[in-house]
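>>> generate a structure from the sequence data that follows.
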Amino acid sequence: MRIMIISDAWLPQVNGVVRSITETVRELRGFGHQVALITPLGGETDDGDGFATLPCPTYPDIRLSLFPYRKVAQRLAAFAPHAVHIATEGPLGLAAQRWCRRHGQPFTTAYHTRFPEYIHARTRLPLAISYAWMRRFHNRAQAVMAPTPAIVADLKARGFHNVVLWSRGVDTRLFSPGERERLDTAQPRFLYIGRVAVEKNIEAFLRLELPGSKWVVGEGPQLAELKAKYPEVYFAGVFPQHELARFYRAGDVFVFPSLTDTFGLVLLEAMACGTPVAAYPVAGPLDVVGASGGGVLHQDLRTACLQALTLDRDQVRRVAEGYSWTAATRQFESHLCPRPLGEQEGMAFTPGGGR
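Next up is the predicted model:
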């Protein structure tokens, strides 16, 4: 099957959306599917034929494509996909949706990010306004893939249609227990890895009175502010995945203060390295960690941090071993909505026109 995936989030961004897509594409190709991508770079690599972009307001690391419809239509027409998956709600996703609706091509979408809450945290825009727009975008899809049962239930309660579960996985070979010498600071070592931005609620972690030392690994728009405000915290910047595994292993507790993440791949990565999680009992941690023994969830994050120190790292690792990208991608594959077989071959598309 020819599968086209469209995403406004792509390299060099380092986040859960990009990670989920790259791992899913790798698995789909392993299943024998032909997969193509439309991203701000143009394709999977910067081939010089990408889109003109501008930085997203309040978040310059994210690039928004300008007037992308013509190129998006050309690439969709040339590929003639059997199935289309729109991963993000940005300009590329909107352009792809427009083409699909014009040509009668079924498509699926994904709810990766609580954008209404993120926008509210930055601009105070009422949630009702942004959720209305999100419903309009996603309710045109044949299936809306959400990462946890709690998010599926929440979206259904908010009026989203055809919401289905698409879980996530972790590379347990890369993220695995091993030497723990990466962080040469006072123990216990409490660690955060991820985007440094206001919606991640990182200050809830940094202002805690905890023994030992605190580490933040990652970059984002709030980095300079937090470095100035918390000089006692170690800020390490961005690292490739194999180096991240060394950070995870060296941590005594992985602290996840977010209240708005839909899943949190970093939870699985930390647990796969044997490092227990401390988090709030909210969607994401409740589904991924819960009462599994992989971490401690508590309304008092300090309590969660201190109790997590007592957990057995071998048991923490076993929790992560229950997740795989192969199983998650089979789930993704089962939700795709290919064009009826009689219409899949021999079609000539014209961008912006009929068939």
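
>>> going forward, measure contacts between C-alpha atoms and count neighbours the same way
Fine.

>>> please enumerate residues in contact with stretch 137-157?
Contact with stretch 137-157 is made by 89, 106-112, 160-168, 262-263, 283-284, 287, 332, 335-337, as judged by C-alpha atoms under 8 Å, 6 or more residues apart in numbering.

>>> the longest helix seen in the chain: how far from the chain's middle?
Counting by DSSP state H, the longest helix found in the chain is helix 16-30. Centre-to-centre, helix 16-30 and its host chain are 11 Å apart (C-alpha atoms, centre = their mean, to the nearest Å).

>>> give me the contact list for it.
Contacts for helix 16-30 (C-alpha under 8 Å, 6+ apart): 9-11, 34-35, 112, 168, 264-265, 325-326, 329, 333.

>>> pick out the most distant pair among those.
Q34 and G264 (28.1 Å; C-alpha to C-alpha).

>>> quick one, which of those two is more surrounded?
Between Q34 and G264, G264 has the larger neighbour count (other C-alpha atoms under 10 Å), namely 21 against 16.

>>> just to revisit the earlier point, of the contacts of helix 16-30, which belong to helices?
265, 325-326, 329, 333.

>>> need the longest strand for the chain.
strand 59-65 (DSSP state E).

>>> other SSEs contacting the next helix-or-strand element following that strand?
Note on strand 59-65: by DSSP states H and E, the next helix or strand toward the C-terminus is helix 69-79. Contact partners of helix 69-79 among helices and strands, from 3 or more C-alpha pairs under 8 Å, 6 or more residues apart in numbering; DSSP states H and E: strand 2-6, strand 34-38, helix 91-103.

>>> in a helix, F247, correct?
Yes - counting by DSSP: H, G, I helix; E, B strand; the rest coil, F247 is found in a helix.

>>> can you tell me the element the closest residue to it other than its chain neighbours falls in?
In space, and not counting its chain neighbours, F247 is closest to R182: 5.9 Å by C-alpha to C-alpha, 6 or more residues apart in numbering. Using DSSP H and E, R182 sits within no helix or strand.

>>> alongside the first, I'd like the structure of this one:
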Amino acid sequence: MKILHIGKYYPPIEGGIEAVSHFIVQTLEEHDQLVITFNDRNATIKETIGGVDVIRASSALTVASQPISLSYGVEIIKAIRSFNPDVIYFHYPNPLGALYLLMAIPHHCRLIVHWHSYIVAQRILHRFVMPLESRLLRRAQSIVATSPRYAEASRPLRHNSHKVSVIPCSIDEALFELSPSDHQQVEEIKHRYEGVPIVYFIGRHVEYKGLQYLLQAERMIPDECVILIAGHGPLTRRLQESCTSPRVHWLGRISEQEMKYYYHAADVFAFPSITRNEAFGVALAESMYCGCPSVTFTVNGSGVNWVSIDGETALESPNGDPEALARAISSLLRDPSLRTRMGQNAVTRVKNFFSKHATRDKYRQLISECQSRTFSDIKPLQI
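Down below sits the predicted model:
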């Protein structure tokens, strides 16, 4: 079977959706596949990654997180004509890609829409793309949501609930296993901070990640600890200027290998995201696999509080409440047995639900079921 994957970006460009897209392509390796994405610069390139052809369409600019490119539409149309896919696997949000796709997709071609998130921050823009989203979901044979909570809370998905399958994001467990030399690196991190308990954050420094609330909470944590902040983003400088505490350490961008070391060295993983832009929380699952209990906010309609369970693998606080977040961190810092129990629960949960082994067969089954569905209720869409 021929499968055309269409998304915003693709590795080695980093990101949660990009990692999911790559994993799906790897999982479906027995099929003939082609990937079309935007490039992160103004040039169209064609390359082969892991035996799969990848076309990166030139992109001149980005508006409201949407890359803008005429070449992207041209490449989609050319691929549909020449590659002649049986199934198109489309990653959303990507309104411009959805427009191009609906203009070009033939009636016989099956469509899977992977609904990572709907547009949260750009509310005015979302009013304009809602009709496009509705057409995209009507045209789809199958829709993938990353958690049951997100599917239940998303109105567009509720209207198409008969098509929705829940397939969680997954992590590559092998990336987080420790070799003997890795253990030494973890111990060196602990020694660097003189054995003081470590609270760890990693993520883009953007509004919805809630890092500002973690910095506010730090002032209210009476217990001895250090707070290590990895990552970078548009808010980095402002956040650094607002925080003068000597126990907050800014790590900047770190490698995948370093990320693993810090997950294992941490006593508490801070995941203070505040909106449904955080649809799942891959970093949360990664920290859980490394046996680290987490603190989170209650994010209604997000998968965050389904990934890590309050009282089982995490302590959950009312959304945007730094004082409550500080109390949750203190509770974990003061109770090693609680940390151990939650950490063990976290490892088990990831193995059962969010490992590659747990999700691989779900994607294969999805493709098989999509292939067998009929088109009697699908009408061509006029754009």
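
>>> report the TM-score for the pair.
Overlay of the two chains. TM-score (TM-score structural alignment, normalised by the length of the first structure): 0.82; 333 aligned residues with a C-alpha RMSD of 3.0 Å.

>>> and the gap between the closest residue to L175 of the second structure other than its chain neighbours and H232 of the second structure?
Using C-alpha to C-alpha, 6+ apart and skipping residues adjacent in sequence, the residue nearest L175 of the second structure is K260, 7.5 Å away. From K260 of the second structure across to H232 of the second structure, the span is 17 Å (C-alpha to C-alpha, to the nearest Å).

>>> looking at these two, which has the bigger crowd around it?
Neighbour comparison, K260 of the second structure and H232: the larger count goes to K260, with 21 against 18 (by other C-alpha under 10 Å).

>>> so how far is S245 of the second structure from that one?
25 Å.

>>> tell me how many other residues crowd the residue nearest to V233 of the first structure when sequence neighbours are not counted.
Once flanking residues are discounted, V233 of the first structure sits nearest to K214: 5.3 Å by C-alpha to C-alpha, 6+ apart. For K214 of the first structure, the neighbour count with other C-alpha under 10 Å is 24.

>>> contacting residues around whichever residue in the second structure pairs up with K214 of the first structure?
Alignment note: K214 of the first structure maps to I227 in the second structure; criterion TM-score structural alignment. I227 of the second structure makes contact with 198-201, 218, 247-249, according to C-alpha under 8 Å, 6+ apart.

>>> among the residues you listed, which are in strands?
198-201, 248-249.

>>> counterpart of P240 of the first structure over in the second structure?
Checking TM-score structural alignment: P240 of the first structure goes with S255.

>>> distance-wise, check that match relative to A230 of the second structure.
For S255 of the second structure, the distance to A230 of the second structure - C-alpha to C-alpha - is 10 Å.

>>> give me the buried subset of the contacts of I227 of the second structure.
198-201, 218, 248 (16 or more other C-alpha atoms under 10 Å).

>>> just say helix, strand or coil for the residue nearest to V233 of the first structure.
strand.

>>> again, but for the one 5 residues further on
Under the three-state scheme (three-state DSSP), E219 of the first structure adopts coil.

>>> what's the neighbour count on the closest residue to it other than its chain neighbours?
Nearest in space to E219 of the first structure, with sequence neighbours left out and distances taken as C-alpha to C-alpha, 6+ apart, is V196 at 5.2 Å. By other C-alpha under 10 Å, 23 other residues sit near V196 of the first structure.

>>> next one: Y59 of the first structure
Counted with other C-alpha under 10 Å, Y59 of the first structure comes out at 13.

>>> from R195 of the first structure, how far off is it?
In terms of C-alpha to C-alpha, Y59 of the first structure sits 11 Å off from R195 of the first structure.

>>> what of D8 of the first structure?
Distance from D8 of the first structure to R195 of the first structure, by C-alpha to C-alpha: 17 Å.

>>> kindly report the same for R180 of the first structure.
R180 of the first structure is 23 Å from R195 of the first structure, by C-alpha to C-alpha.

>>> higher neighbour count, these two?
Using other C-alpha under 10 Å, the more surrounded residue of R180 of the first structure and R195 is R195, with 22 against 16.

>>> which residue in the second structure lines up with the more buried one?
So R195 of the first structure corresponds to R204, using TM-score structural alignment.

>>> can you count the residues close to the nearest residue in space to I193 of the first structure that is not next to it in sequence?
Excluding the flanking residues, the one nearest I193 of the first structure by C-alpha to C-alpha, 6+ apart is V217, at 4.7 Å. Counted by other C-alpha under 10 Å, the residues lying close to V217 of the first structure total 19.

>>> F297 of the second structure now?
25.

>>> tell me the counterpart of it in the first structure.
Using TM-score structural alignment, F297 of the second structure pairs with Y280 in the first structure.

>>> its match and A204 of the first structure, how far apart?
10 Å.

>>> what's the overlap in contacts for these two?
257, 301.

>>> and the gap between the residue most central in space within the second structure and C169 of the second structure?
The C-alpha lying nearest the average C-alpha coordinate of the second structure belongs to G16 (C-alpha atoms, centre = their mean; 3.5 Å). G16 of the second structure sits 9 Å away from C169 of the second structure, going by C-alpha to C-alpha.

>>> common neighbours of those two, please.
Counting by C-alpha under 8 Å, 6+ apart, the residues touching both G16 of the second structure and C169 are V282.

>>> take the contacts of stretch 137-157 of the first structure and keep only those in helices.
287, 332, 335.

>>> which residue in the second structure lines up with the second one?
The reference is to F332 of the first structure. So, by TM-score structural alignment, F332 of the first structure is matched to Y363.

>>> count of neighbours near that match?
Y363 of the second structure, neighbours per other C-alpha under 10 Å, totals 18.

>>> got the contact list for it?
24, 27-28, 167.

>>> let's see if you can find the most crowded of the residues you listed.
Of these, with other C-alpha under 10 Å as the count, I167 tops at 21 neighbours.

>>> how far away is that one from I367 of the second structure?
Distance from I167 of the second structure to I367 of the second structure, by C-alpha to C-alpha: 13 Å.

>>> same thing with F375 of the second structure?
Relative to I367 of the second structure, and taking C-alpha to C-alpha, F375 of the second structure is found at 15 Å.

>>> out of these two, which sits in the busier spot?
Between F375 of the second structure and I367, counted using other C-alpha under 10 Å, I367 has the larger neighbour count: 18 against 13.

>>> what separation do you get for the more buried one and V63 of the second structure?
Counting by C-alpha to C-alpha - I367 of the second structure and V63 of the second structure are separated by 33 Å.
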